[in-house]
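S.K.: With the input below, show me the fold.
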Amino acid sequence: MFIIGNLIIALANVLDISLTIYSLIVIISAVLSWVNPDPYNPVVRFLHSVTEPVFRPIRRLLPFRLPIDISPIIVLLIIYFLQIFLISSLIELGYRIKGGNI
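M.R.: Model (predicted):
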């Protein structure tokens, strides 16, 4: 059973790194939106294509419109919640399957 436990721990760590990288992408995208960059720049297009599918549903769910777009903040809070709750739970589950203590 230690192999399954190690697999769950490894998946949790990879997911944690992926969420950290995505949170950095969200922050960069939010900062770039303040300066109105060239929309034809490949980096700007990549950031927009990666973050906009996540921002759009959150903007639609907000019952009010603000002069500032708060969807990046909400996405960062969701990522933080996932890192605290989901990743910690997966790591603890992996250690329990292995039969060891945390």
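
S.K.: switch to C-alpha atoms for all contacts and neighbour counts from now on
M.R.: Noted.

S.K.: And Leu47, how close does it get to Tyr22?
M.R.: 10 Å (CA to CA, to the nearest Å).

S.K.: typo on my end, Ile97
M.R.: Counting by CA to CA - Ile97 and Tyr22 are separated by 29 Å.

S.K.: what's the answer for Leu62, then?
M.R.: As judged by CA to CA, Leu62 and Tyr22 stand 22 Å apart.

S.K.: of these two, who's got more company?
M.R.: Looking at Leu62 and Tyr22 with other CA atoms under 10 Å, you find the greater number of neighbours at Tyr22, namely 17 against 11.

S.K.: so the more buried one, which of the three states?
M.R.: helix (DSSP: H, G, I helix; E, B strand; the rest coil).

S.K.: for comparison, sequence B:
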Amino acid sequence: MIGLDSAGILILQTLGSLYLIVVLLRFILQLVRADFYNPLSQFVVKATHPLLRPLRRIIPSIGGLDLSSLVLALLVQMLIMALLLLLAYGGIGNPLSLILWAVIGILGLFLKIFFFALLASVILSWVAPNSYNPGALLVHQLCEPLLSPIRRILPNLGGLDISPIFAFLAIQLVEMLVVNNLAVMSHMPALLQRLL
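M.R.: So this is what the prediction gives:
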């Protein structure tokens, strides 16, 4: 039965993480004020709408932040972690620890989304610099709020944009100094640390 447990964990991690990324993208797209008429944005909206509709009746948006999608991301992360712990160890342990681990997991995934969006932005700037592809436009909209403050600080280097290097450094430092240390201090099991 060890193979079945491992297969269940793999399927749960993969499918759960994919949906969690979509839910967190819903929050991020509204945070960066991305174009919601973009076909990829429409996919994110349609994939998250059934679960967000009841939460929106209870949880209001505050200051332009879609708190209901953030709460949904937290609930999905907690469910994934609880099921993983149940499959691997036969129990979920302390619910308060599970909430803390879910918050750490959401923070780690938030950083990963921006890291990979920046990576895609850099690659697209080399191979398709002025593309009007919906994916390229969405990546640009995700990265611009992160890169524009750095660009204001850096001197103009005549067409060479090195702001992504500093953004990558900032993301890696936050992940290394904050997320990883929080995971260790909260005694997060190794199985859950692989989600980070």
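
S.K.: what about the helices in the second structure?
M.R.: 2-31, 39-58, 67-89, 95-127, 134-153, 163-174, 180-185, 190-193 (DSSP state H).

S.K.: Read off where the third one ends up in the first structure.
M.R.: Under TM-score structural alignment, there is no match for helix 67-89 of the second structure anywhere in the first structure.

S.K.: what angle do that helix and helix 39-58 make?
M.R.: Counting by axes from the mean of the first three to the mean of the last three CA atoms, to 10 degrees, helix 67-89 of the second structure lies at 90 degrees to helix 39-58.

S.K.: From the chain's centroid, how far away is helix 67-89 of the second structure?
M.R.: Counting by CA atoms, centre = their mean, to the nearest Å, helix 67-89 of the second structure is centred 14 Å from the centre of its parent chain.

S.K.: For it, which helices and strands make contact with it?
M.R.: On a contact count with 3 or more CA pairs under 8 Å, 6 or more residues apart in numbering; DSSP states H and E, helix 67-89 of the second structure meets helix 2-31, helix 39-58, helix 95-127, helix 190-193.

S.K.: Turn these into CSV, including distance to Leu86 of the second structure.
M.R.: Formatted as CSV, these follow (distance: least, CA to CA, whole Å):
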stretch, distance to Leu86 of the second structure
helix 2-31, 10
helix 39-58, 23
helix 95-127, 12
helix 190-193, 11
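
S.K.: For Gln172 of the second structure, find the nearest of these.
M.R.: Among these, the nearest to Gln172 of the second structure by CA to CA is helix 95-127 (8.4 Å).

S.K.: That closest one: how far from the chain's middle?
M.R.: With CA atoms, centre = their mean, you get 4 Å for helix 95-127 of the second structure.

S.K.: Buried ones in that helix, by neighbour count?
M.R.: For helix 95-127 of the second structure, a neighbour-count test (16 or more other CA atoms under 10 Å) marks 98-115, 117-122, 124 as buried.

S.K.: count of neighbours near the residue nearest to Gly5 of the first structure when sequence neighbours are not counted?
M.R.: With sequence-adjacent residues excluded and distances taken as CA to CA, 6 or more residues apart in numbering, Gly5 of the first structure is closest to Gly94, at 4.0 Å. Counted with other CA under 10 Å, residues neighbouring Gly94 of the first structure total 25.

S.K.: wait, what's in contact with Gly94 of the first structure?
M.R.: 4-9 (CA atoms under 8 Å, 6 or more residues apart in numbering).

S.K.: run the last query once more with 6 Å
M.R.: 5, 8-9 (CA atoms under 6 Å, 6 or more residues apart in numbering).

S.K.: Shared with the second structure, which of the residues you listed?
M.R.: For the contacts of Gly94 of the first structure, the subset whose aligned partners also touch in the second structure (both residues aligned by TM-score structural alignment, their matches' CA atoms under 6 Å) is empty.
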